[in-house]
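1. got a structure for you, letters missing:
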């Protein structure tokens, strides 16, 4: 019987260790010196694995961008060496990494200092932008910057103990006692010694939960602390719905994980070590002269990368783009077959890259095919915790990397894969620059119908940043993430890929003011079509990659043989064709698929 966690996931820590063989099937080899011993301990902590050999590959053990950043921070702190992430790709085993570390010079590690106590503290660039957007949009923005989470709890829950645990969390993390104010024209944050707060409790029937959640999630007043609320709904004696909501200006995805993990520890009366620093210390550090100088060096890279005319992604949409950006959204999910994922991993391993980079590259090919553009920009979120002192602190640290690539039809896919890989590694090495600071340095036309810089984001392995993956271990209680409709889309499209237990799942959040679900569903089919082609032919030219699947070709042939075409259909296709005349044949096939005209008919016209 395979042991499971309270969330229903495989509990790897409870699994017996296979004798003599490591996690990746490589024969186990113990560390041979002090540096290797330190690296083994770091890998075990970051990867959550009990035994690591010096020949094990970091990425085959489950390492990815977030964990790579965490590991680099730990190495810097414990060994005094500033390790570029690209060196981890070149030296993915402990033995290789130890040799590299011995050859480089020491880069002195500096802790984030404690700032002096004051009535007000400076804000970070992320907080400044969120505050500006909230005030610019006003009521129209609504709850788009709220971070609501809902759990279903089964078992003998003690609501008083839960309330005490929540109060301890508010005392522990200053972010949960912070408000924001304008002093003249300067935005500042105020940390309150105490915050008036209480857990709201009520009883309800199960069919009422949807309406209760919708009522619970409401706008925050940023000048009033705490920017956090919680509510417990009793459905039965051992059945509760637990809701929490925080504003993004004081929290992010990793903060939510910290919140739930520490809440479960406080509930069972565990003691937590004191926090050496708080978010205000990080904010003061980000505003320090030393940090600004470091950031300016990295800014040069981004200004070079984003020089010239910046592309605006022009995807064919189902509806005309509204003059002001709409935030209503929906989610479409799909899955890659396990056997296809296995083949993709083999290809990725042979090309010495990662699943994230391969999936991102395929996504860029899809966008290029749909838009007919070669210059493609995609955003990808990053935890933003580039210093190991920040790992246990609640606050908004998340940053977004801007990934720009030129996709030429004469490119082979494997060559493009290498180009994207180098771009991602370069971006990670310059990840200290907040996206808000970068946007302020660029000369961008204000367009209230779009996001600045990019309209789509791609993320991978969000399981490390999803609150439903937090360790919620409370005896006799079962915590299950309660799915609810958030209906918010900050971008035209946000693609999330997550690997779990040999399966690859995609979640596409899309703006319903632009796209129908049928369009997103078709894009998912075409994404899989591209993926399967590059697995079979990694050296295929981009110009040779086809969007139309075999099933769609069959449908087109069937439609082609149906010669009865009414006047309305002829009129429709004529109007559509005139509007899309500059598109490529592949794009036309996508656009006209819904009206039943075939590729051959389009060519005739």
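-> That came through, no problem. Model, not experiment: these values are computed from the prediction.

2. When you work out contacts or count neighbours from here on, use the C-alpha atoms and nothing else.
-> Noted.

3. What is the burial count for residue 43?
-> 26 (other Cα atoms under 10 Å).

4. Over to residue 193?
-> Residues near residue 193, counting by other Cα under 10 Å: 9.

5. ok, second structure coming up, stack it against the first:
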């Protein structure tokens, strides 16, 4: 949000100037026989448009909707551009600037660099030429990260993650799809200044950081909710260890899978000490790209889950940029793209008042908004408990809230029934009579309504009875899983028979014995 006079044409020129300085903003990627190849053009590849929303009924809402739509637009890596900008006029002295960049050419740190240089170019300041370009860094990294250096780094992670659980098995509201859709949503809350100050002092007393405190809290909450004592959390790191990379726009960030062992009787102090050691060791071995690490440690992927970890903690600490553009004051407006990269991601960021903003991004494939609220509340409650007494054992810090206790002990246990439980075949027939057109079952090939399911099962029942099936006769089903298997099950049970499915992958001798 820009409050104050703005020269849109000068802003356009500033954007083009900055893009001309960084090869990543002049880049597209072509598919060659050996794989993708970076093509750097001579001119900036930025899509810049201006919109006048001042005539709309609600300019602010229209700007938010436009920004959200921009965030959801896909990029074409082969043709570009990989950066889009929309400047929206709400009124004479009020604009909204929406920026969308593909992650292949930028990261969170890059946004600060981009804004800083836009501000300088807008006011006509001379910018020194970048000492290197991203391609130079990539070439250096590929040359350096070989041989003994690479082997030592890979060996560390091989040892650090040996025996780690293949997945974090959090209870979910919906079955995990075989292929993630990456649809998601976000919830945001705030940790007050007093708690943040107290947690910061606790960290300093242990020679640690607020980031390690939040990592410890998240690990403890996940351990309690998943019922696991071995937790792996993904943590992004800026990976800009060389001074030449500090003012470059590009994708430098790397991800570290940091492992934490949870002992419920340990104190928060003990957990924080462990997390601090693990983080320091991981940071000293942060140079292996995560995708290389995943290829090395998880050659056989479960396509329904992210490899090595399913929950990420992002602690935003990129350098702050002066919030002014000429005579216009800048204010950050949060937006969302309706996606979730992982099962859960906790994004934390300190603001100027000393509060800590906590944003929980969650997969809507797996969790309802209510469950996401409960998880975020767990995190906040554990932060307050740790701030009040870090010498408490973890099982007390992460104890159930009164709301959850009521839900588990009373609401979920209210299982009294007034109706009579009948057999499943009768239940399906009753449902077909009341909601015949509702979808009952779906597989890769077709969907059946309750009327269709009940009708086909009844026809099979009649055929089996005609064939001489009597109660308790065993009837073998030799076929694929899917709608046909369910029709067969109901048809056999309706005739009084026992359903005996055969495993098509079993050896023929095993099937014959069955």
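-> Structure received. Being a predicted model, the structure only gives us computed values, none of them experimental.

6. where does the TM-score land?
-> These two chains, once laid on top of each other, score a TM-score of 0.74 by TM-score structural alignment, normalised by the length of the second structure; 414 aligned residues with a Cα RMSD of 2.8 Å.

7. Give me the contacts around stretch 172-190 of the first structure.
-> 119-123, 128, 170-171, 191-195, 222-228, 250-251, 275, 278-279, 393-395 (Cα atoms under 8 Å, 6 or more residues apart in numbering).

8. Please check those and keep the buried ones.
-> Using 16 or more other Cα atoms under 10 Å as the burial test, these include 120-123, 128, 170-171, 191-192, 195, 222, 225-228, 250-251, 278-279, 393-395 as buried.

9. for the longest helix anywhere in the first structure, which positions count as buried?
-> Counting residues, the longest helix found in the first structure (DSSP state H) is helix 517-536. Judged by neighbour count (16+ other Cα under 10 Å), helix 517-536 of the first structure contains these buried residues: 519-520, 523-532, 534-535.

10. With distance to residue 103 of the first structure as extra columns, can I get those residues in JSON lines?
-> Formatted as JSON lines, the buried residues of helix 517-536 of the first structure follow (distance: Cα to Cα, whole Å):
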{"residue": "519", "distance to residue 103 of the first structure": "53"}
{"residue": "520", "distance to residue 103 of the first structure": "50"}
{"residue": "523", "distance to residue 103 of the first structure": "48"}
{"residue": "524", "distance to residue 103 of the first structure": "46"}
{"residue": "525", "distance to residue 103 of the first structure": "48"}
{"residue": "526", "distance to residue 103 of the first structure": "47"}
{"residue": "527", "distance to residue 103 of the first structure": "43"}
{"residue": "528", "distance to residue 103 of the first structure": "44"}
{"residue": "529", "distance to residue 103 of the first structure": "45"}
{"residue": "530", "distance to residue 103 of the first structure": "42"}
{"residue": "531", "distance to residue 103 of the first structure": "40"}
{"residue": "532", "distance to residue 103 of the first structure": "42"}
{"residue": "534", "distance to residue 103 of the first structure": "38"}
{"residue": "535", "distance to residue 103 of the first structure": "38"}
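
11. Which two of the residues you listed have the greatest separation?
-> In these, two members sit farther apart than any others by Cα to Cα. They are 519 and 535, at 24.5 Å.

12. which residues in the stretch 501-605 of the first structure form strands?
-> Here the stretch 501-605 of the first structure has its strands, by DSSP state E, counting those that start in this stretch, at 503-511.

13. And the stretch 351-500 of the first structure, by the same measure?
-> Using DSSP E, counting those that start in this stretch, strands in the stretch 351-500 of the first structure cover 375-382, 399-406, 456-460, 478-481, 493-500.

14. Residue 101 of the first structure is nearest to which of these?
-> strand 375-382 (25.3 Å).

15. according to the alignment, the closest one goes to what range in the second structure?
-> Under TM-score structural alignment, the match for strand 375-382 of the first structure in the second structure covers residues 230-237.

16. Stretch 323-343 of the first structure too?
-> Going by TM-score structural alignment: stretch 323-343 of the first structure matches residues 178-198.

17. start to end distance for the matching stretch?
-> 43 Å (Cα to Cα, to the nearest Å).

18. Not counting its neighbours along the chain, what's nearest residue 41 of the second structure?
-> Leaving aside its chain neighbours, residue 41 of the second structure sits nearest to residue 26 (5.3 Å; criterion: Cα to Cα, 6 or more residues apart in numbering).
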